[in-house]
Structure formats: structure tokens, C-alpha cells
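[1] Next input, structure requested:
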Amino acid sequence: MPEAGDPDRGPLRAAFSGLTTRGRSFLAAGAAAAVCAYLLGQEDLLRIGALLALLPLLCVVVLHRTRSRVTAARQLAPARVAAGSESRVRLRLENTARGVPTGLLMLQDRVPYVLGPRPRFVVDRIESGGRREVTYRVRSDLRGRYPLGPLQLRLTDPFGLVELNRSFTAFDVMTVLPKIEPLPATALGGDAAGFGEGGRRSPAITGEDDVIPRDYRHGDDVRRVHWRSTARRGSLMVRREEQPRQDRCTVLLDTRRRGYEQDGADPAFERAVSGAASAVAHLVERGYAVRLVTDTGAVLPGEDGEQPDPAEIGALVMDGLASVEHSDGMGFEGAREALLRRDPGLLLAFVGTVAKEPAAELAALRRGGAPAVAFVAAGQLDARLEQRRMERLEEGGWTVLAHHRDSSLAELWRTASRATLGR
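    Modelled structure (predicted):
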């Protein structure tokens, strides 16, 4: 993290508000001694009064200067963690004042309550140009994006006469990813065209060329020049090698609030988010081109421009799932429009309860003979009612599995694999 915030550089007179009871008592005693010295004509008493009054004033000036010369930085390791894992936070303080050490420092870093109590530290004086580091750990079982900071600093002098506060402005964000359940290495179908076991074909390896030529680029092998197209276009054209086709998968996440409204503590929605994250992580590891679509039509990692590599896709989708929230939508119209813009390939849906009309919309999302599997967050309604709603999806060619609170996603994955490969 870069240097934290801008220091508080208020006028010097504002620093006098930091005088403690002891400091104010010293001022009052000094003033009283000075008055008595004047009335009694005692020079020694005047010197004592001056010392009592000047000591807190000197502490105010020194601390005010030191406060604006203390910088802070924060480092998270790592900044992205899975739910239930810890992240280590390191705070580094530096005294940039020349020739002036700090007094006693008391630190407090602001953290959300879900990450634990606010960490507090006491740091001894820091010499001019010196540094000090303190560390603490944060942990959350709930996914989300949590701000850490800003840091609050309190400085005191060795005599306890002055206390000055300093609040930095910079903060960092800790991303807690959804829980991921390891899935078995079984196929759910979905080759490069969206069907089958997932075998990749690469005509380039066997020497076959794409029939569509492209413009010559510096460094291209001249043996690949396509002379017929070159003569037709008047510029060098080369035969383009066909790239290996990549298996595709679309993970659909139902975020409709009404799909989980019967679930008071909301574990069903978190179960669906965790299931989607597990599927994305598993498929990215197996080399699939994965994208996440929600019922509103939101798409991750996006559809514009050049697509990132699989590792970046997984990171982008996970970051999106870390902060995904409920939508107020009624159906899956937004998802339908997003799926129409690109062949979804293998379609995996993690949904809540689905009424008649949304079930019809969801069933229509399956295109052609592509495998489609729906993991329904069951246990929110009467068992017979849930069964009837799941049957509506099955009539549309979906493989439908009940994702109960105590069910294992790995076992459901194996069941889905047997069902899709047996179709």
C-alpha cells in the first residue's frame, strides 16, 4: 500500500486542544507561580513558574510537528482469500521528522466487525528516520469485499502532558472469496461445439490449414503465403492455421431475491454462490472457456474485446462472486438475451425455487442438444411442490438435481456426469 493519506496539518492553536488534565494543571500552576513571584518579588519562583508553563507548550509544539511527520503504510498478504482463511495485515510506521523522535504511539486500525475486533497497538518512541512494524490477522467466514482502515494514530509525550490524534485517509480492500468445494474429475459433456466428452481437435497439429487467409505479418513463414489470394488482393496473404477449439461452459447463477425468500438465514443463496464458484474453479482448471451469467444478464468476465487467459477469467469471476447480491428480478429474460449473443456450450445453472413462468424461461435457455444441468437449492418449500417445479425443467431437457443443505456437491457432480453422458 502506498503512503497512507495526507497528514492533518491544522493550525498550531488547534493542537492545544490535546492538552491533558496534567498538562492544563502544569499551565495553571505555572501561571499561578508567575503571579506569586511578581507579587512577592521572588525571581526563583518566577523561574519555576516559567518552567511549569513552558514544558506543556514545548510538548505541544514537538508533538504537532511529529504528528505531521509520521507516515503509515499497510500491506495485506494475501489480499484475496477464501472464506474461512486468514490474511495477514502488516502496518509500517516511519518517522520522517529530522532530529525529532516521536513519543509513545497508540494505533488503532478500523476493520469491519465480521473480521474481528479492531486491532490496537502501543509502539514505543521512533527515532528520527526510524521505522516500526506491527502485524495482525483477519479472518471471515462470509464472502465479500471488506475495507481495512483508515488507520488512527494517537501520540503522547513522555510526561503525559499532551495527546494528539491523527487519522489517515487511505484504506485497503480485502476480498473474501466464496467457499470452493473440490469436484471430481468427471466429464459433463461439452466439447468445443458444446457437445460430447470434451475432446479438443487441433487441425493445426495435423497440418490442416484454415481456408480463410489473412494479411501477412512480419515474421510469418514465407512458405505459408497464399499466392491465389495474394494475386487477388494485390498484397501478401498467408494461410491461417486453425487454432485448437476450446471447450465452453456457461455457469448461470440465479440471484433473484424471490428465489430464496423462504430461506430466513439465507444459506440457500450462499450455497448457490458457493456451487457456482466451485464449478468455475473446476472447469477453469480443466481448460474450459468459462463465463458466468446471472439472471439479470450480467456477464463475467465480459464479452467485449479480447478475452483474458483462463487463470484471469477464474480470478475475475471469483471476484464478482465475492460481492454478488440479490436482484429484484422476476425471471430469466436478462440471461436469455446474454445467452443468445454467444453459444453457451455446456450450461450449468445454480438456481433457487422456480415458479411456473420462470421455470419455462429457464427451460428455454437450453439450446439444441447441448447438455444443461440445474442445481436447485432445495429445502425451502414443500417437497412435493419442489418436485413438481423440478419436473418442469426436466421436461425441457435439463438434468435437474436437488441441492440440499446437507448434500455434497461432489456427489451431485458425479450424478450429473452419469446423467449427461447417458443421454
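[2] Please make it C-alpha for all contacts and neighbour counts, starting now.
    Fine.
[3] and the strand or helix carrying residue 231, which residues are buried?
    Per DSSP states H and E, residue 231 falls inside helix 227-233. For helix 227-233, burial by neighbour count (16 or more other C-alpha atoms under 10 Å) applies to 229, 230.
[4] again with stretch 307-326
    The neighbour-count check on stretch 307-326 (16+ other C-alpha under 10 Å) flags 310, 313, 314, 315, 316, 317, 318, 319, 320, 321, 322 as buried.
[5] can you check stretch 55-65 too?
    Using 16+ other C-alpha under 10 Å as the test for burial, stretch 55-65 gives 55, 56, 57, 59, 60, 62, 63, 64, 65.
[6] Relative to residue 129, which of these is nearest.
    residue 65 (14.2 Å; C-alpha to C-alpha).
[7] From the contact counts, what lies against the helix holding residue 231?
    Judged by 3 or more C-alpha pairs under 8 Å, 6 or more residues apart in numbering; DSSP states H and E, helix 227-233 is in contact with strand 237-241.
[8] contacts for the helix or strand that the strand it packs on is followed by?
    Beyond strand 237-241 on the C-terminal side, the first helix or strand identified by DSSP H and E is strand 248-253. With C-alpha atoms under 8 Å, 6 or more residues apart in numbering as the test, strand 248-253 has contacts from 190-194, 272-273, 276, 279-280, 283, 288-295, 335, 344-351.
[9] Would you tell me what the next helix or strand after strand 248-253 is?
    helix 267-285.
[10] Show me what secondary structure element comes after that next one.
    Following helix 267-285 in sequence, per DSSP H and E, is strand 289-294.
[11] roughly how far out does that following strand sit from the chain middle?
    In terms of C-alpha atoms, centre = their mean, to the nearest Å, the centre of strand 289-294 is set 18 Å apart from its chain centre.
[12] Does anything pack onto it? Which helices or strands?
    Going by 3+ C-alpha pairs under 8 Å, 6+ apart, strand 289-294 lies up against strand 248-253, helix 267-285, strand 299-300, helix 310-322, helix 333-340.
[13] what angle separates that strand from helix 310-322?
    Interaxial angle of strand 289-294 relative to helix 310-322 (axes from the mean of the first three to the mean of the last three C-alpha atoms, to 10 degrees): 10 degrees.
[14] what angle separates strand 289-294 from strand 248-253?
    20 degrees.
[15] Break down the stretch 51-200 of the chain into its strands, ranges please.
    When secondary structure is read from DSSP state E, counting those that start in this stretch, the stretch 51-200 of the chain shows strands at 70-77, 80-82, 86-95, 104-109, 120-123, 131-139, 144-148, 151-156, 163-167, 172-177.
[16] Another sequence for comparison is provided below:
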Amino acid sequence: MVSFSENRRDLLFIALLLVSVPIVAGLSVALRPVRVRVGRDFRPNLVSAGGQTTELLTVENVGVQPLSGVRWRETGPMGTTPMPRDLPLPPLSGLGGAWGRSGGWDGFGEGPDAAARTVRLEFPLAPHARGRYEYGPVVLARSDPFGLVMARWAVGGRHELVVTPRVTPLPGRGHASMLGGGEALERQRLLNQNSDELIAREYRPGDSLRRVNWPATARHGEIMVRQEEHRSDSGVRFVLDTLAPAESGAREVDRARRASAFELGVEVAASVCTHLLAAGYRVDVVELGPAQLGTARLGRASNGATAATDAAPLGATGLGGSPVAGNGAGGTAGSGDPVSYRGSGGISHLLEDLAGILQVPAEARDAGTGEPNGPLAPPRSRVPRGALPTFAVLGAGAALDLAVLAALAASARPAIAFVLEPVPTDASERLREAGWRCIPVRSAIALPEAWLDSVGGRGALHEPA
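    Model prediction:
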């Protein structure tokens, strides 16, 4: 208005310039949208807590125009490794090929093919706690040449990184003298040629002549070969306590101590079960709380998984058993059956399941819910029939179901409980009276010594041939 009233064209020009610059800046950003395709991968995609993995991002320009002047940052969960923020994205050529051929570029610096359509960005991640963490999307930002307007785009989906519990190596490869089975005994059975271990069947093309059973051939009048009649494979039961005592009126320090004890219990479970699986045993895991194991892998193909069958309610006679299980995890999530693990595939499935397991309030035991992370399956209230060597990790204190544990001990040969700090002395005494051998565990460092104590010292360990 002043410029019009006083005929000051210079002021009018400056005013129009100041108004038009932000408009032009906004148009320059709006008319140059970012069109990219983002891929994400972790190598390895299964990492132990405290370990390190590498996140690999692949950014491809799918627009016609070249892409330059863009900055990027990754989004991830709070409390993990700091994510790269506001880093420059190398220039990318468009589909028109204005900046040369298609190719790739590695790292954060200038590469020999920096103007390709695709760029690969790598950076390390070191999660310190177990869990399932979601990363993504990538946020791209571009500003106008004057830095007046900034536009951001969230591109790409989310990708889950599974962080498994730490596994403490335990001495020895098994204790066949104590459990009566495992890899060593199975090998002895295969090498044993006693008649009560063998059955004869008709010869089939491809059978070795060294397996011809001549007495059976003479009796039947046709060629018969020896076939090993395998006994039921050796199994171990592991009881996992996921219950938490009532938190009403509990101090913050008490809640922190219980949470720390639960994490130690998960590490004990991972270490002991991994050790037994590596020694050739099948491990049947029973949860005292609502069923969680296996639920995160619903919908995925299980490598040879079969459900544990012939089950009886907890507290009935004849607990324990030997379900048929494949090279992986068995049991239907939420069915009430124990989850069975076996072989190398069972180790990875077990650790993946333990990565996301939660401590739930004792009140959720019968309700089948485990807030705050949503509903869980009903409690696993059945275990297969038959006596099995049984290990347990217990840390719920007053929330322990001593009647259930007593029933388990009655069918366990032996029954060994790794007792954590929250379990009071009187509860430990009642467990001993029920037949459990209670071994205190206060830290992961003490776990190897506790394991030696559980198997009766070094003399009880048996190294498979």
C-alpha cells in the first residue's frame, strides 16, 4: 500500500519478490515428487541379544526424472541402535537414463557408479535386548534450493528383526547316563545287531547285500534284509514359568528385579534347551502361563512339525510322554499341547519363539489373556503321557502353581528346577518335598556351574562318540 500511495515501484518489486519466493519454492518441491522403491534386509535376520547384524537398504528410483538433493533417515524402535538420520542420498538417474547406465553404489561416500538408478545403503545394528523389532519406513526429505520449504515422504514397508535370547554355552554334550538317551544311545542302537533290535523285511531294489538276513531268507524262501526297529526317541521335558506375581502395591525396584529375573529365566531356558537339542534330544516345552510358544510362527511352514498327541490334563496320572516330532517345532499353538522341538531346525524355532515371549500376570492363567500386548492363547493345560526327565526354570514366586508342579515331578525322572531369585524359601522347600531338586541361579555367569550341579558333576556328563 505504501508503494502505491507514494509511487515507490522499488518497494512494490521487493514485496512481490518476497511473496513469490515461497510460492516458487513450494512449487519446485511439489512438482518434483519422489518416486522410489525401497527394499530392506537384515544379514543375519536372526541375531542374539548383544550381537550385531547389518541392515541393507536398497533404494531404486522408479521415476522418469533424475533424483538429487534428497536426504534420508531410517525409522526404528526406541531404545535400540541409533538410526541414521538426515544423511544425503546419492544422486540417482531416472527411467529416462539421463545420467547413464543402471548399476549400484555401496556405502555413504561417492562410488564409481553414483548416478545409477539404484543405491545400496548398509549400516550395523546391535540390539541389546531380545524381542521382535520393526524397522521402517524410510523417510526421504527434499527442500528447495533456498531451504524455505521441506517435503517428506515415508517410503517402503516395515521389516521385522528377531532378536533371540543370549545362549550361554554349557559343558558337555549331554548326560546319557542320567537321561538314558540322546544322540549317543541312538548311535549305539543303530550299531547294535542283536536280534531283538532288528526285524526282517523283503528285499527292495537299492538295499545293500550286507544287510541280507540269511536265516530269515532261509525261513521265508525269499531274500530278506535286516531293518532296525527304532525305539521311541529320547525326549526331555522343559517347564517354562511365564507367570508374574500380582503387581499391586509393588515398588518400582521390586518390579525391576522381577523383570530382570524373568529375562534370566528366558536365557536359562534358551541355554539348556539348545544344549539338549544339540546333544540329540527332543525337547517338549510346557508353559505354566498362557500359551505363547509357536504363536508368532502361525501361518509359516514348519519343517517337519507334528503335534504332540495322546495327552492328559495336568494333575492326572501318567504325565510326561514321547510325542512324535519332526525336525522343528511340534504342537499346535494354543491347543494346550506342549511344543516339541528337535534337531537343528528345532534350535532356531525355539530361539525365535523365545524372542517374543512375555511375562504375564498370574490372573491371566485362567483367562487366557496377557495384556498389555494383546490376547494370548489359553494356557497349555496338557502334557503327553509317560515319564520324562524334566527341567524347569521357576521365578514367579507366590504365583507358582505348586499342585501342578508336584504332579509334574511325580512323572519326572529326574525333576530338576532352576530357581530364580523371586521364589521364596518356603516355596523352594515345598518343591523339594514334591520331588524337585532345586538349584538356585542368580546370574548367567553361574549357569554352567548350575548345569554341572544339575547333572551330578562332571562324572555324569557323557560325550557322544
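[17] Give me the TM-score for this pair.
    The TM-score (TM-score structural alignment, normalised by the length of structure 1) is 0.71; 361 aligned residues with a C-alpha RMSD of 4.1 Å.
[18] now the strands of the stretch 51-200 of structure 1 as CSV including mean neighbour count and distance to residue 215 of structure 1?
    Formatted as CSV, these follow (neighbours: other C-alpha atoms under 10 Å; distance: least, C-alpha to C-alpha, whole Å):
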stretch, mean neighbour count, distance to residue 215 of structure 1
strand 70-77, 19, 47
strand 80-82, 20, 43
strand 86-95, 19, 50
strand 104-109, 18, 58
strand 120-123, 14, 64
strand 131-139, 15, 54
strand 144-148, 18, 46
strand 151-156, 21, 57
strand 163-167, 20, 59
strand 172-177, 22, 44
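[19] Need those strands in JSON lines (columns: distance to residue 419 of structure 1).
    Below are the strands of the stretch 51-200 of structure 1 laid out as JSON lines (distance: least, C-alpha to C-alpha, whole Å):
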{"stretch": "strand 70-77", "distance to residue 419 of structure 1": "42"}
{"stretch": "strand 80-82", "distance to residue 419 of structure 1": "31"}
{"stretch": "strand 86-95", "distance to residue 419 of structure 1": "38"}
{"stretch": "strand 104-109", "distance to residue 419 of structure 1": "52"}
{"stretch": "strand 120-123", "distance to residue 419 of structure 1": "55"}
{"stretch": "strand 131-139", "distance to residue 419 of structure 1": "39"}
{"stretch": "strand 144-148", "distance to residue 419 of structure 1": "34"}
{"stretch": "strand 151-156", "distance to residue 419 of structure 1": "55"}
{"stretch": "strand 163-167", "distance to residue 419 of structure 1": "59"}
{"stretch": "strand 172-177", "distance to residue 419 of structure 1": "30"}
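[20] closest one to residue 329 of structure 1 among those?
    Using C-alpha to C-alpha, the strands of the stretch 51-200 of structure 1 put strand 144-148 closest to residue 329 of structure 1, at 21.7 Å.
[21] now the closest one: how far from the chain's centre is it?
    The gap between where strand 144-148 of structure 1 is centred and where its chain is centred comes out at 8 Å by C-alpha atoms, centre = their mean.
[22] Please work out which residues of structure 2 line up with that strand.
    Per TM-score structural alignment, the counterpart of strand 144-148 of structure 1 in structure 2 is residues 131-135.
[23] Using the aligned residues only, give the average distance of the matching stretch to structure 1.
    For stretch 131-135 of structure 2, the mean deviation from structure 1 after alignment is 0.3 Å (mean C-alpha distance after the TM-score superposition for structure 1).
[24] Deepest-packed of the helices and strands packed on strand 289-294 of structure 1, please.
    Highest mean neighbour count of those: strand 248-253, a mean of 26 (counted as mean count of other C-alpha atoms under 10 Å).
[25] Run through the residues that contact residue 44 of structure 1.
    Contacts of residue 44 of structure 1 (C-alpha under 8 Å, 6+ apart): residue 37.
[26] Look up how far residue 222 of structure 1 lies from it.
    Counting by C-alpha to C-alpha, to the nearest Å, the gap from residue 44 of structure 1 to residue 222 of structure 1 is 101 Å.
[27] Also residue 121 of structure 1?
    From residue 121 of structure 1 to residue 222 of structure 1 the distance is 68 Å (C-alpha to C-alpha).
[28] go on, residue 342 of structure 1?
    Taking C-alpha to C-alpha, one finds residue 342 of structure 1 at 35 Å from residue 222 of structure 1.
[29] Check residue 189 of structure 1 too.
    40 Å.
[30] okay, the two: which has more neighbours?
    residue 189 (25 against 11; other C-alpha atoms under 10 Å).
[31] For the more buried one, give its distance to residue 32 of structure 1.
    91 Å.
[32] Equivalent analysis for residue 12 of structure 1, please.
    Following C-alpha to C-alpha, the distance that separates residue 12 of structure 1 from residue 32 of structure 1 is 24 Å.
[33] the more surrounded of those two?
    residue 32 (15 against 12).
[34] My read is that the more buried one contacts residue 50, right?
    No: look at residue 32 of structure 1 against residue 50 with C-alpha atoms under 8 Å: they stay out of range, at 10.1 Å.
[35] Need the counterpart of residue 234 of structure 2 in structure 1.
    Counting by TM-score structural alignment, the partner of residue 234 of structure 2 is residue 247.
[36] So its match sits against residue 191, correct?
    Yes: Residue 247 of structure 1 lies in contact with residue 191 (C-alpha under 8 Å); the separation is 4.8 Å.
[37] what's the overlap in contacts for those two?
    Common neighbours of residue 247 of structure 1 and residue 191 (C-alpha under 8 Å, 6+ apart) are 198, 200, 345.
[38] Go through those residues and name the one nearest residue 103 of structure 1.
    residue 345 (64.5 Å).
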